[in-house]
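K.L.:
coords please:
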Amino acid sequence: MHRTTTAWLASGALALGLLLGGCAASPSEEPMTTANPEPVPSLPGKTPPIRPTALPSDGPLPRGTPLTPTAGPVPHDVRERPGVRAAIEAEAERKGVGTDAVDVVGYDDVTWPDGSIGCPQPGMAYTQALVPGRLLVLEVDGERASYHAGRGDGFAYCATPHPHLPSGAGDDSTR
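P.N.:
You can find the predicted model right below:
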């Protein structure tokens, strides 16, 4: 009985292999090309939309790009929040100034495009999921610094910030 079962299993595996092999795409002999592609007509007076060539997380913001959040003014009580206070103290220490010299010039609830929370580090891997968080922008003597956080986490200084998603993207309405 053992030989019969083995023979049937071998026959079944062979048949399955032949069936699956028949489903595989065969390479074509000549690549499909169009010698003279025709332009797509557009409506008179209308210009086609410009599509961005880079995604928000493709690289750090260009030098000189202001690090400001996308929405509204800074809440009046933001300096008193424990996480913000800690970030102000960290920035004052980093710059060698008193905390009074640190201005809060931006604060926003944001959605980060991945687990790097807008501050990827070389050689690190991050979750590829939207991450709700916060962006804090501090300024000392006209020089801005970006501090990022995930929701419920403390702020961390980010030397090479990457942009967050546009306002409302990935919004789970639990702000």
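K.L.:
Could you use CA atoms for every contact and neighbour count after this?
P.N.:
Will do.
K.L.:
Would you mark the buried spots in the host helix or strand of Arg85?
P.N.:
Arg85 is part of helix 82-95, with elements assigned from DSSP states H and E. Buried positions in helix 82-95, judged by neighbour count with 16 or more other Cα atoms under 10 Å: Gly83, Val84, Ala86, Ala87, Ile88, Glu89, Ala90, Glu91, Ala92.
K.L.:
The structure of the following sequence is requested for comparison with the preceding one:
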Amino acid sequence: IGIGDDGTIPGLKYADEDEYILVRAIEKFCFPAITYTLERVQLHDEREVLVLCIPRSPHRPHHVLPDPADPENRKVYVRVDDKSVQASKEVREIMKGERADRNVRFNYGDKEKALMHYLGQNTYVTVDMFAALANISRKIASRTLVLLVLANVLDIFPSDVMDRYTAKQMR
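P.N.:
Prediction:
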């Protein structure tokens, strides 16, 4: 905190106040509680930058609860490059599935075969594209793509517009 969107580093004039507000917001609105470290970097003219480091959590997904009186209105965000975007239903399901830490099995049927053939010729697919391609409902397409990510067959690239799925690159 204290770095401009354009990459300039103006710093914070009142870093103590910003830190106080940030820590209180994390404690009040983030569930389950997140683990983080907070560092201060001293700049010129008594200005500072706050560096918040949040390691990958085994308790994902973490929710932001903007209004504690309305617990159903909770949001999950993921980091995409230099911004935070609201996580799709699929990304939230993948995070929950990763917590289970178990091997995932699936049937390789017609829809999976059509998907892999499509991905052999195209760089990515979305839930809606897969639903149309395989002539299945969006719900089944979503569930299938989540399962294939959890089975380590596909990668997901979250986006604020539409998540993209690609075939996992073999190493």
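K.L.:
Could you quantify their similarity as a TM-score?
P.N.:
Once superposed, chain against chain, the TM-score is 0.22 (TM-score structural alignment, normalised by the length of structure 2); 71 aligned residues with a Cα RMSD of 6.1 Å.
K.L.:
Turn the buried residues of helix 82-95 of structure 1 into CSV, columns for distance to His2 of structure 1.
P.N.:
As requested, the buried residues of helix 82-95 of structure 1 are arranged in CSV below (distance: Cα to Cα, whole Å):
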residue, distance to His2 of structure 1
Gly83, 70
Val84, 73
Ala86, 73
Ala87, 72
Ile88, 76
Glu89, 76
Ala90, 74
Glu91, 75
Ala92, 79
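K.L.:
Secondary structure element for the nearest residue to Arg134 of structure 1 once chain neighbours are set aside, which one?
P.N.:
Of all residues not flanking Arg134 of structure 1 in the chain, Asp109 sits nearest, at 4.4 Å (Cα to Cα, 6 or more residues apart in numbering). Remark: Asp109 of structure 1 resides in strand 103-112, with elements defined by DSSP H and E.
K.L.:
coming back round to it: who does the helix holding Arg85 of structure 1 touch, helix- and strand-wise?
P.N.:
Under the contact criterion of 3 or more Cα pairs under 8 Å, 6 or more residues apart in numbering; DSSP states H and E, helix 82-95 of structure 1 touches strand 131-140.
K.L.:
now the angle between helix 82-95 and the strand it packs on, please.
P.N.:
Interaxial angle, strand 131-140 of structure 1 versus helix 82-95 (axes from the mean of the first three to the mean of the last three Cα atoms, to 10 degrees): 40 degrees.
K.L.:
Skip ahead from strand 131-140 of structure 1 and say which helix or strand is next.
P.N.:
Under the assignment DSSP H and E, the closest C-terminal helix or strand after strand 131-140 of structure 1 is strand 143-150.
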